[in-house]
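1. kindly generate the corresponding structure for this input.
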Amino acid sequence: MDKQTAENILARYRAGNCTEAEQQLVESWILHGVTSPLDLNDAQLLEDLLDIRLRLERNLHAQHPTKTYRLRKWLPYVAAALIALAVGALVIGDQWSITGDQWSAINDADIAPGGNRATLTLADGRTIDLSEAQGSIIIGDRITYADGSLVLSSGSGEQPPKTNHDESRLLTLTTPQGGTYQITLPDGTKVWLNAASTLKYPSRFDRKERIVELEGEAYFDVSEQWSAADSRSANKKIPFLVKTKEQTVEVLGTQFNIMAYADEVETKTTLVEGKVKVSDFTLKPGQQATLRGTAIDIQVADIQSVVAWKEGYFVFNGTELRDAMRQLSRWYKVEVIYEGNIPRTPFFGKISRDDTLVEVLDILKAGKVNFRIEQREKINRVVVMP
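-> Next up, the predicted model:
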């Protein structure tokens, strides 16, 4: 936003003929004491615009209208002082432009749970929408579904994708919000990919090590052995490495879960069976390594809640509300915002991921919180309220 645009908005605000969205924008500047473009980020703005609007609506119906009037009377002058100090280049996300777009509550509506949804990106850049009816693919000489049928490309008349024994190519399996999928890698390792996750892997592993890259969350059942074509290397145990943005996990043969979402401040590696090495620490079954920045913490894991997603459940065992809502956001493909002072109530329980969003939220209301589902165009979001 340039300086002239900001001044025009301020002039309309002072004259009392600005739009509701412009009013919210100006008052968000006041709330943050904006004096430079770096003082306000998109995340703060998106959340505070709603808080301001709701506060003002409550003020209009308060029992002391005189006090509210005085507050409103001096707001434009404070805003003018702040804008004069600003260099005039606030960046406002497209999602909250000043076009007057509004969110509206959805009455008697519900949001269905996620399902088997994923795309496979081939080395040549082709992207294939995988079958929702199948839910699993196998990487071999050909890429097939679990029932043996070929994974066909989306373009009419194109040949089924295949791998090549002589040349390894990088493939990418991606699940959207509201999607999960299973894959069997060339060495027989099975991977369950949770919602909003990406797994990059080669069409053929080499003879020295097996490397995959993960963003998001996945459960691994790693094949103990991988027999190379060269008899001298046959039956040799080859390390299996899982790389995330923050760490590399080394495996020899095991079952474990890694959660490494970009919107989480921690990366968690949970060992179910076998042995894995995270940084300089070797985990035992039932342990969890939590990486936060450069610090790593080893604790006893709550295995049931960690791997519940793979079995089709949400399991909350003292889970904080915001942690639970991030899980729901990924599975039901909704945005989540918070209004007012939300109690820090821990949640306990086991809920099927086949339940609709409203059914899940009705259960969570026992934690002394309320919810409202809103929609703008094709985007759904949940407002969490006291």
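2. please make it C-alpha for all contacts and neighbour counts, starting now.
-> OK.
3. show me what counts as buried in the longest helix seen in the chain.
-> Secondary structure of the chain per DSSP state H: the longest helix is helix 65-85. Using 16 or more other Cα atoms under 10 Å as the test for burial, helix 65-85 gives 76, 79-80, 82-83.
4. would you list those residues in JSON lines and tack on distance to residue 219?
-> Below are the buried residues of helix 65-85 laid out as JSON lines (distance: Cα to Cα, whole Å):
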{"residue": "76", "distance to residue 219": "54"}
{"residue": "79", "distance to residue 219": "51"}
{"residue": "80", "distance to residue 219": "54"}
{"residue": "82", "distance to residue 219": "50"}
{"residue": "83", "distance to residue 219": "51"}
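5. which among these gets closest to residue 300?
-> residue 82 (50.7 Å; Cα to Cα).
6. I'd guessed the closest one sits against residue 30; true?
-> Yes - between residue 82 and residue 30 there is a contact at 7.2 Å, judged by Cα atoms under 8 Å.
7. returning to that earlier point: other SSEs contacting the longest helix of the chain?
-> helix 3-15, helix 20-32, helix 42-60 (3 or more Cα pairs under 8 Å, 6 or more residues apart in numbering; DSSP states H and E).
8. after it, which helix or strand is next? Please name it.
-> strand 104-105 (DSSP states H and E).
9. what is the burial count for residue 216?
-> Residue 216: 22 surrounding residues under other Cα atoms under 10 Å.
10. not counting its own residues, what contacts the host helix or strand of it?
-> Element membership for residue 216 (DSSP H and E) is strand 210-221. Strand 210-221 is contacted by residues 189-202, 205, 238-245, 253-262, 307, 310 when judged by Cα atoms under 8 Å, 6 or more residues apart in numbering.
11. next: stretch 113-124.
-> Taking Cα under 8 Å, 6+ apart as the rule, stretch 113-124 contacts 127-135, 161, 169-181, 331-333, 353-357.
12. what's the end-to-end length of that stretch?
-> 32 Å (Cα to Cα, to the nearest Å).
13. give me the buried positions along it.
-> 113-123.
14. taking the residues you listed one by one, which sit in strands?
-> Counting by DSSP state E, the buried residues of stretch 113-124 place 115-116, 119-121 in strands.
15. now the residues you listed as a markdown table including distance to residue 70?
-> Shown next, in a markdown table, are these (distance: Cα to Cα, whole Å):
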| residue | distance to residue 70 |
| --- | --- |
| 115 | 53 |
| 116 | 56 |
| 119 | 56 |
| 120 | 59 |
| 121 | 59 |
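16. alongside the first, I'd like the structure of this one:
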Amino acid sequence: MNQDELQHLLSKYNSQTATPEEKRVVEEWYEHVNGNEPDAGNSDLFAVKNKIHKKIQRGIKKKRNHTKLKLKSFYINLFRAAVLILALLGGTYLYLKQSDSGASTKVSLSKEKPIKPGGNNAVLLLADGSQVILNEAVDGQVVDQPGVKITKTKSGELVYRFIGKSNLEEAQFNTVTTPRGGQYHLILVDGTGVWLNAGSSIKFPTVFSGASRKVEVTGEVYFEVSKNKSKPFIVNTDQSEIKVLGTHFNINAYPDEDYQRTTLLEGSIEISKGREKQLLSPGQQASISKSSDVIKLKEIDDVEAVVAWKNGYFQFEKADLQSVMRQISRWYDTEVSYNGQIPVKEYNGKLPRNAEVKKLIEMLSYTGIHCKVERNQITVNPK
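-> From the prediction side, this is the model:
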């Protein structure tokens, strides 16, 4: 395995998207040195490196007089792996650019319980009111519902498959909700892929039996809609209705945002609010204010930046400070407060969503966003 492959593997392990086999490859460093199964959910690979290093040192002293040649080769390889982990983590870097640079770096961290980045975490609410905590459910069939088979795959996604006609006169509705600090991927019965960001939800029928495929969403959701010209796909939010036949698009409809933003990556969509309607082309974004029915369109230079969250990153494009911190607050499930006046600046850049909060604060400080962490809260200071 070369360095690029190992870097990709460690990235998957750290974001909790690695398969059991991939986790085993990473964790066998523990198994050889410690003889015990490590915590598979541990995303703090920096701590992993330190533990490996300490175990190596103790192992070398304890077994110095036994099979020296084999042990030397074995421990050298383990130490190289540990060093590589440290290098990969230490090399994670955020480049953020602001209009006035040159600010000094100040980082203050208390010794409170560390704030962790989010991961795959969601709840499935069934039509009868019962709930399934998806991150705790075992792989395989999750629950029985008429006409569909609902399974959780090894990669952690929820899949609906049509298996026959339902005897119910009305469709059953399910809801998948992610908490703050959670995300999830599911595939609806028509093959449409849905990605939920933190603090989001989708309500949908288990079987699309009518003339259209209607769902309701809150928060931020990315869709890859399965094409069906005879049955349009319709997404309802508290601000708008979006009609598609088959396309890729992202909706940001958090209640604490001033605007609902819908961005089209592929295909075409029609968005409406009241009597206002707009047809979007790929690369366009529609913005709707809560206080107005006007739909404003603009061209987006980099649409992939809009869905960076789905691929494991925060990506900011001319974002103000409060917008940056709201995204961080949702993903790290922590409150954000401000000391003093909030600066009026624009921020651009890319930040890995699997970074521990200490690294996160350090990277933000390069831009003049100075923070401290205490009592599970991030406080932004003016300087």
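17. and which of the buried residues of helix 65-85 of structure 1 is nearest to residue 339 of structure 1?
-> residue 79 (23.8 Å).
18. skip the chain neighbours and tell me the closest residue to the closest one.
-> In this structure, residue 79 of structure 1 finds its nearest non-sequential neighbour in residue 30, 5.8 Å apart by Cα to Cα, 6 or more residues apart in numbering.
19. please pull up the equivalent of residue 264 of structure 2 in structure 1.
-> The alignment partner of residue 264 of structure 2 in structure 1, by TM-score structural alignment, is residue 271.
20. residues contacting its match?
-> Per Cα under 8 Å, 6+ apart, neighbours of residue 271 of structure 1: 254-257, 283-288.
21. do residue 371 of structure 1 as well
-> Residue 371 of structure 1 neighbours (Cα under 8 Å, 6+ apart): 361, 365, 382-385.
22. let's see it at 10 Å
-> 336, 338-339, 358, 361-362, 364-365, 382-386 (Cα atoms under 10 Å, 6 or more residues apart in numbering).
23. quick one on the thing from earlier: can you list contacts of the following helix or strand past the strand holding residue 216 of structure 1?
-> Note on strand 210-221 of structure 1: by DSSP H and E, the next helix or strand toward the C-terminus is strand 240-243. Contacts to strand 240-243 of structure 1, defined as Cα under 10 Å, 6+ apart, come from residues 189, 199-201, 205, 208-215, 220, 222-226, 248-254, 258, 260, 276-277.
24. 6 Å instead, please
-> 210-213, 248-251 (Cα atoms under 6 Å, 6 or more residues apart in numbering).
25. the helices in the stretch 201-350 of structure 2, which residues?
-> 303-306, 321-332 (DSSP state H, counting those that start in this stretch).
26. would you reformat those helices as TSV and include mean neighbour count and distance to residue 111 of structure 2?
-> Shown next, in TSV, are the helices of the stretch 201-350 of structure 2 (neighbours: other Cα atoms under 10 Å; distance: least, Cα to Cα, whole Å):
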stretch	mean neighbour count	distance to residue 111 of structure 2
helix 303-306	19	34
helix 321-332	19	17
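27. and these: which comes nearest residue 80 of structure 2?
-> Nearest of the helices of the stretch 201-350 of structure 2 (Cα to Cα): helix 321-332, 31.2 Å.
28. next, the mean deviation of that closest one compared to structure 1.
-> Following the fit onto structure 1, the mean deviation recorded for helix 321-332 of structure 2 is 0.4 Å by mean Cα distance after the TM-score superposition for structure 1.
29. in structure 1, what range does that helix match?
-> Going by TM-score structural alignment: helix 321-332 of structure 2 matches residues 321-332.
30. now that stretch, how far from the centre of its chain.
-> Chain-centre distance of stretch 321-332 of structure 1: 8 Å, with Cα atoms, centre = their mean, to the nearest Å.
31. other residues contacting that stretch?
-> 113-114, 177-178, 195, 335.
32. distance from the longest helix seen in structure 2 to the middle of the chain?
-> Identified as the longest helix of structure 2 according to DSSP H is helix 68-90. Relative to the chain's own centre, helix 68-90 of structure 2 is displaced by 31 Å; criterion: Cα atoms, centre = their mean.
33. over to stretch 76-87 of structure 1?
-> 36 Å.
34. now swap in stretch 181-198 of structure 1 and tell me
-> On Cα atoms, centre = their mean, the centre of stretch 181-198 of structure 1 falls 18 Å from that of its chain.
35. so that stretch matches what in structure 2?
-> By TM-score structural alignment, stretch 181-198 of structure 1 lines up with residues 184-201 in structure 2.
36. stretch 237-246 of structure 1 too?
-> Counting by TM-score structural alignment, stretch 237-246 of structure 1 corresponds to 230-239 in structure 2.
37. mind checking the end-to-end distance for the matching stretch?
-> 26 Å.
38. in that stretch, what counts as buried?
-> Result for stretch 230-239 of structure 2 [16+ other Cα under 10 Å]: buried residues 231-237, 239.
39. so the counterpart of residue 115 of structure 2 in structure 1: helix, strand or coil?
-> By TM-score structural alignment, residue 115 of structure 2 lines up with residue 111 in structure 1. At residue 111 of structure 1 the chain is in coil, as set by DSSP: H, G, I helix; E, B strand; the rest coil.
40. tell me where the stretch 1-150 of structure 2 has strands.
-> Secondary structure of the stretch 1-150 of structure 2, counting by DSSP state E, counting those that start in this stretch: strands at 108-109, 119-120, 123-125, 131-133, 140-145, 148-152.
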